[in-house]
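> Give the three-dimensional model of this entry:
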Amino acid sequence: MSAINVTVSDTGWSSLTDADAVCAESFTAARETMDAADRGHVSVLFGSDAEIADLNARLRGKEGPTNVLSFPAHESAQGWAGDIALAYGVTRAEAEAAGLALADHVRHLLVHGFLHLHGYDHRNDDEAEVMEAIERRALQMLGIADPYAARDGVA
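Now for the predicted structure:
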């Protein structure tokens, strides 16, 4: 069985009902879509924009906050493992701009981050296509509309 440690450090996240359950169901959908093992450990930080900007600068050499960061554990870790961090202000603004419920956008970002923990990436079009297909299937399992449909011209 997997372990998920959730830390909420920004009070804005209080609008997200049951962060633990949101993480568990998001990771379960992603794991089942990828047919990944049901063992591993993920730590999730629901942080502030300032916290995520600091992590982004220190660990990735990039300025400013981003919606989600993922840091896979060392390859020697058994099962899947790593850390995911979300920035409240960025995530909330993206959800509002897209007309999405915050919880649905968070689920998408958690699925996205979880895929990064498993080695998926989107540095080129081929990688992005594979990753997005898995995201779409996982989000469908969660009852969340395809976030890429509008971009792809699908109604």
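> can we go C-alpha only for contacts and neighbour counts from here?
OK.
> measure Ala81 to Ala128 for me?
In this view, Ala81 and Ala128 are 22 Å apart by C-alpha to C-alpha, to the nearest Å.
> for comparison, sequence B:
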Amino acid sequence: MSTKVETFVQIKDSRWLTALPGVEGLCQQAAAAAWHATLSEEDTYEATIVLADDNFIAQLNHDFRQQNKPTNVLSFPTDEAARLVPEGVKETPSLGDVVIAFETTQSEAPDDLADHLGHLVVHGCLHLLGYDHEADGEAANMETLEIKILAGLGITDPYLEITNN
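Coordinates of the predicted model:
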């Protein structure tokens, strides 16, 4: 038996489809790599990736983080109690939602939107699983895991560019 997370991709901004015609598959592949690297073989969940625009994510950022600006990715993990499904109920527990903004993501990676999106999907999925980067030790652990997952997808370490600048 293997980890099974049904990953739904909801496209709220059609520019994602124009810029990356295979965007749904790309998101599902990146999410699957994150799930495979972190979840046990018995786990069965679902999660949603929402591909939106800056206006949509700016409103979420304002409502949930009191930040009056767009950001590249927001994650909304389902709390652990909500993941517990009573025995006999045929409902798959949700890990939560990852929301990614088109304009911000595109402006951060004009040359390789696909790889940057893959990184943001992995990053967001790890947040759904409780990984964080608020403290230095947590950030190092999360970045190390991201780099490993991304390497498996053929994506270069996104933190190299940050540390080399």
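> residue closest to the middle of structure 1?
By C-alpha atoms, centre = their mean, structure 1 has its centre lying nearest to Leu110, at 2.2 Å.
> And the residue mapped onto it from structure 2, how far from Ile147 of structure 2?
Correspondence of Leu110 of structure 1 to structure 2, assessed by TM-score structural alignment: Val121. In this view, Val121 of structure 2 and Ile147 of structure 2 are 13 Å apart by C-alpha to C-alpha.
> Quick check: the match of Leu110 of structure 1 touching Ala31?
Yes - counting by C-alpha atoms under 8 Å, Val121 of structure 2 touches Ala31, with 6.2 Å between them.
> returning to that earlier point: check which helix or strand the residue nearest to the centre of structure 1 maps to.
Following DSSP states H and E, one finds Leu110 of structure 1 within helix 102-117.
> how far apart are that helix and its match in structure 2?
Here the mean offset of helix 102-117 of structure 1 against structure 2 after fitting is 0.4 Å, by mean C-alpha distance after the TM-score superposition for structure 1.
> go on, stretch 129-140 of structure 1?
So stretch 129-140 of structure 1 averages 0.3 Å relative to structure 2 (mean C-alpha distance after the TM-score superposition for structure 1).
> Roughly how far does the residue nearest to the centre of structure 1 sit from Gly61 of structure 1?
Noted for Leu110 of structure 1: a distance of 22 Å to Gly61 of structure 1, by C-alpha to C-alpha.
> gap between Ser9 of structure 1 and Asp38 of structure 1?
Counting by C-alpha to C-alpha, the separation of Ser9 of structure 1 from Asp38 of structure 1 is 28 Å.
> Correction: the previous question concerned Gly99 of structure 1.
Gly99 of structure 1 sits 33 Å away from Asp38 of structure 1, taking C-alpha to C-alpha as the criterion.
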